[in-house]
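Chemist: Just need the structure, nothing else, for what follows:
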Amino acid sequence: MATWFLIIIYLAFISLGLPDSLLGSAWPVIWPDIGSSVGSAGIVSMIIAGGTIVSSLASGTMIKRLGTGRITLISCILTAGALLGFSMAPSMVWLVILAIPLGVGAGAVDAALNHYVADNYKAHHMNWLHCFWGVGATLGPIIMSAYIADHNSWRGGYAAVSIIQFTLVIILLVTLPLWKRVAAIRELERPHNDEHVESDKLQPEPTIKANLFRIKGVKPSLMAFLFYCGVESTVGLWGASYLVGARNITADTAALWISLYYGGITVGRLITGFITLKVPNRLLIRYGQMITIAGGIILLLPLPVSFSLLGFILIGLGLAPIYPGLLHETPARFGREHSARLMGYQMAVAYTGTTLLPPMFGLIATKTSLSLFPFAVLAFLIFMLLSAEKVNRILSKQVKVN
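Modeler: Just a heads-up that it's a prediction; the model follows:
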């Protein structure tokens, strides 16, 4: 049952990925239609991310009170309704208002599902979980590109995704009783197959009221999350605008190219799920960061425009193992007892990156030029690499001491 139940969780993560890539791919045609400015996408993105921060910080408490199943159901209802509202929004004001439930819903389901899978399944399942987020994030721009090209309507794209979300709401409602049942089964099996049992011993468990920020490695780990989500969302939000404004590509083609960026994340996580059976997360995270930096350098170099597509795909492929790898390592690195609370903090800091970095670049681009996009992306990637490597150094020293 636990294996079949993963299908429901994967579907939930497809729904989580669908709206994440819509705004950036559609923004080149949204802002002229509603009479806004190119830089105001950062405002909507910031509010969405702000909602995710609030719900992520509260996720530990909500999981205990409501359970993962109910949180996932309620979150999908919020996002589906918000997306339907986006499709009918007459002005920028309505996009700002609807961004609140969209962000709150996304943050709650993200933290809840990540904790559930990290606590109940192995590393390859975490990679495949985020692979299905990539499926949703890839389908979003494809759907939007089709509506823009065939119907010249970004509103139709949002309406189509809303219908998909409401369909998932029905599935989640029917399968609601399974969440606790599967978790109970996994708990009974844990002494025989829990891969975290030995690794938990590397670090003494603090008391339940202990300050999690005092645990060695937590702070640089949080910074790695901040820059990961910051760069992922910056590329997703501003990539199409950069291609249209700085590289003179049509809006529908730019949306398609951004879908291939998310496709790189998706395919990378599918492959990484198999590789984790042989290669530890720490190495996969490092290799992924090197690939992203190679993609960022390609974007930066004065190459023909077709190379930009290669740069986006490489960044996507490189990002693939980083986020699920960092998440799945949470119970092993910092203790299972506090993984739910720390997972919420990680989500909150990650979405702080989503809140701050894309709008920051939007402000810079408005004052200067969209051509600075590759410089910003490469800088964020380098900071992410430095943060993740600092965690590895701290934990390596700790293992030697123990």
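
Chemist: use CA for all of it now, contacts and neighbours both
Modeler: Noted.

Chemist: Can you give the contact residues for stretch 146-155?
Modeler: For stretch 146-155, the surrounding residues in contact (C-alpha atoms under 8 Å, 6 or more residues apart in numbering) are 26, 29, 30, 86, 87, 88, 144, 156, 157, 252.

Chemist: Can you tell me the SS state at residue 247?
Modeler: Using DSSP: H, G, I helix; E, B strand; the rest coil, the structure places residue 247 in coil.

Chemist: What remains of the contacts of stretch 146-155 if I keep only buried residues?
Modeler: 26, 29, 30, 86, 87, 144, 156, 157, 252 (16 or more other C-alpha atoms under 10 Å).

Chemist: Surely residue 183 and residue 120 touch.
Modeler: Yes. Using C-alpha atoms under 8 Å, residue 183 makes contact with residue 120 at a distance of 6.9 Å.

Chemist: One more, so I can put them side by side:
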Amino acid sequence: MATWLIIIIYLAFISLGLPDSLLGSAWPLMRQDIGAPLSAAGILSMIIAAGTIVSSLASGWIIKRFGTGKVTLVSCCMTAAALLGFSLVHSIAWLALLAIPLGLGGGAVDAALNHYVAENYEAHHMNWLHAFWGIGATGGPIILSYYIACLNSWRPGYFTVSIIQFCISAVLLATLPLWDQVAKQHKLVRAAGQTSTDDAVDPPAIDNNASIFKNKAVIYTLIAFLFYCGVESTVGLWGASYLVGTHNIAPKTAAAWVSLYYGGITLGRIISGFITMKFDNRHIILWGQIIAIAGAVILLLPSDPIVYMLAFGLIGLGLSPIYPGLIHETPARFGSENSAKLIGYQMAVAYTGTTLLPPIFGFIAAKTAITIFPLFVLAYLLIMLASTETVNASLTV
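Modeler: Sure thing, here's the model as predicted:
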């Protein structure tokens, strides 16, 4: 049962990734179709991310009340319905309204599945879980670029993704009893092994929120999450617009190249799942940041367009192990008694980065030029690197 359920969870994370990459890839054509300014994508992105913040903060109570399976099913249905609406409407106001259930559904799925896998499966499944998000995020632009090339329209791409979401919802409905059964199995296994873990050394529990934020490492960890999600979503949202506006690349080609960025994230997380069996998260996260910074530097250099395509893939590959690695490090760094509370804060701050940083870039780019895109990506990456290295230094003192 546990094997079947992890496959279903991976499918659900594909459904989480599919919508995340659509807006940025579709925006060059979408904004012309509905008569919206360039910066409106940032507003839509902010509404979606705000919904994820609200649902992730409330996820603890919701999961406890209804269970992970039901929360995942309802959330997947919400995102499917919202995407169907996206494919049909013709105004920015309707898109903004539909962005609310899209964000609420995505945040609830993310929090519920991360918690369930951390609670019931081995550590390497965390990397692979997020790799399946990457499969969805990679597939979105591929589907979209196909319809743009064949029909010169973004709408069939959104419609197709909504149908995929409804199909995944049907699978979740059919397998709903599995969630509680597997959780009970793992609870019995943990109870049987409790004696052997009682002697493990664990950092002292943090009693309240005030003492959490007195810990310097906690503050810098939250900053790292803020800028990780900020740079990941900024590249996904504005990458295609940068390629079209700066290098005169066709919209269909730009959408396909952004899929290479998400492909780098996907491939990197699959590989990282195996690498974590040999190397510690600290070094994997560091090398990932260095690779992503190298990709951002390449975007700053004058070169052939094909090199910029490779740079997007390199940024995705570098980013791939950072988010799951930081989540997985939380119990080891701050104690298992503190991890549930801290992971909740981390996800909320991460979604805040998704909410604020891409619109900030969009606003500034609208006032200046889209050519500043690589500078912002590089700045976000360097701040994240400084934050994670400060955490490492403070914990080794």
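
Chemist: care to give me the TM-score?
Modeler: The TM-score (TM-score structural alignment, normalised by the length of structure 2) is 0.96; 396 aligned residues with a C-alpha RMSD of 1.8 Å.

Chemist: quick one, what contacts whatever residue of structure 2 lines up with residue 255 of structure 1?
Modeler: In structure 2, the residue matched to residue 255 of structure 1 (TM-score structural alignment) is residue 255. By C-alpha under 8 Å, 6+ apart, the residues touching residue 255 of structure 2 are 25, 26, 141, 142, 144, 145, 240.

Chemist: so which strand or helix has residue 255 of structure 2?
Modeler: Using DSSP states H and E, residue 255 of structure 2 sits in helix 251-275.

Chemist: re the thing from before, farthest-separated two in the buried ones among the contacts of stretch 146-155 of structure 1?
Modeler: The distance between the two most remote of those (C-alpha to C-alpha) is 19.4 Å, for 86 and 252.

Chemist: can you pull out the helices in the stretch 151-300 of structure 1?
Modeler: Along the stretch 151-300 of structure 1, the segments classed as helices by DSSP state H, counting those that start in this stretch run 154-174, 178-193, 218-245, 251-275, 281-300.

Chemist: burial count for residue 243 of structure 2?
Modeler: 24 (other C-alpha atoms under 10 Å).

Chemist: surely it meets residue 253?
Modeler: No. The criterion here is C-alpha under 8 Å, and residue 243 of structure 2 misses it with residue 253 at 9.1 Å.

Chemist: Which one of the helices of the stretch 151-300 of structure 1 lies nearest to residue 130 of structure 1?
Modeler: Closest among those, using C-alpha to C-alpha: helix 251-275, at 6.8 Å.

Chemist: The closest one vs structure 2, mean deviation?
Modeler: Taking mean C-alpha distance after the TM-score superposition for structure 1, the mean distance separating helix 251-275 of structure 1 from the aligned residues in structure 2 is 0.4 Å.

Chemist: So for that helix, what gets flagged as buried?
Modeler: For helix 251-275 of structure 1, the neighbour count (16+ other C-alpha under 10 Å) marks 251-273, 275 as buried.

Chemist: One more: stretch 117-130 of structure 2?
Modeler: Buried, per 16+ other C-alpha under 10 Å, within stretch 117-130 of structure 2: 117, 118, 120, 123, 124, 125, 126, 127, 128, 129, 130.

Chemist: ok, which pair from the residues you listed is furthest apart?
Modeler: Among these, 120 and 130 lie farthest apart (C-alpha to C-alpha), at 15.8 Å.

Chemist: Tell me who's in contact with the nearest residue to the match of residue 255 of structure 1 once chain neighbours are set aside.
Modeler: The shortest distance from residue 255 of structure 2 to any non-neighbouring residue, by C-alpha to C-alpha, 6 or more residues apart in numbering, is to residue 25 (4.9 Å). Contact analysis of residue 25 of structure 2 by C-alpha under 8 Å, 6+ apart lists 141, 144, 236, 237, 239, 240, 241, 254, 255, 258.

Chemist: rewinding a little: run the chain-centre distance for the helix holding residue 255 of structure 2.
Modeler: Centroid separation for helix 251-275 of structure 2 versus its chain: 13 Å, with C-alpha atoms, centre = their mean, to the nearest Å.

Chemist: cool, stretch 29-43 of structure 2 as well?
Modeler: Its chain's C-alpha centre and that of stretch 29-43 of structure 2 lie 23 Å apart, by C-alpha atoms, centre = their mean.

Chemist: Report the contact partners of the residue lying closest to residue 187 of structure 1 once chain neighbours are set aside.
Modeler: Nearest residue to residue 187 of structure 1 in three dimensions, chain neighbours excluded: residue 120, at 7.6 Å (C-alpha to C-alpha, 6+ apart). Counting by C-alpha under 8 Å, 6+ apart, residue 120 of structure 1 touches 183, 186, 187.

Chemist: I am finished for the moment; much appreciated.
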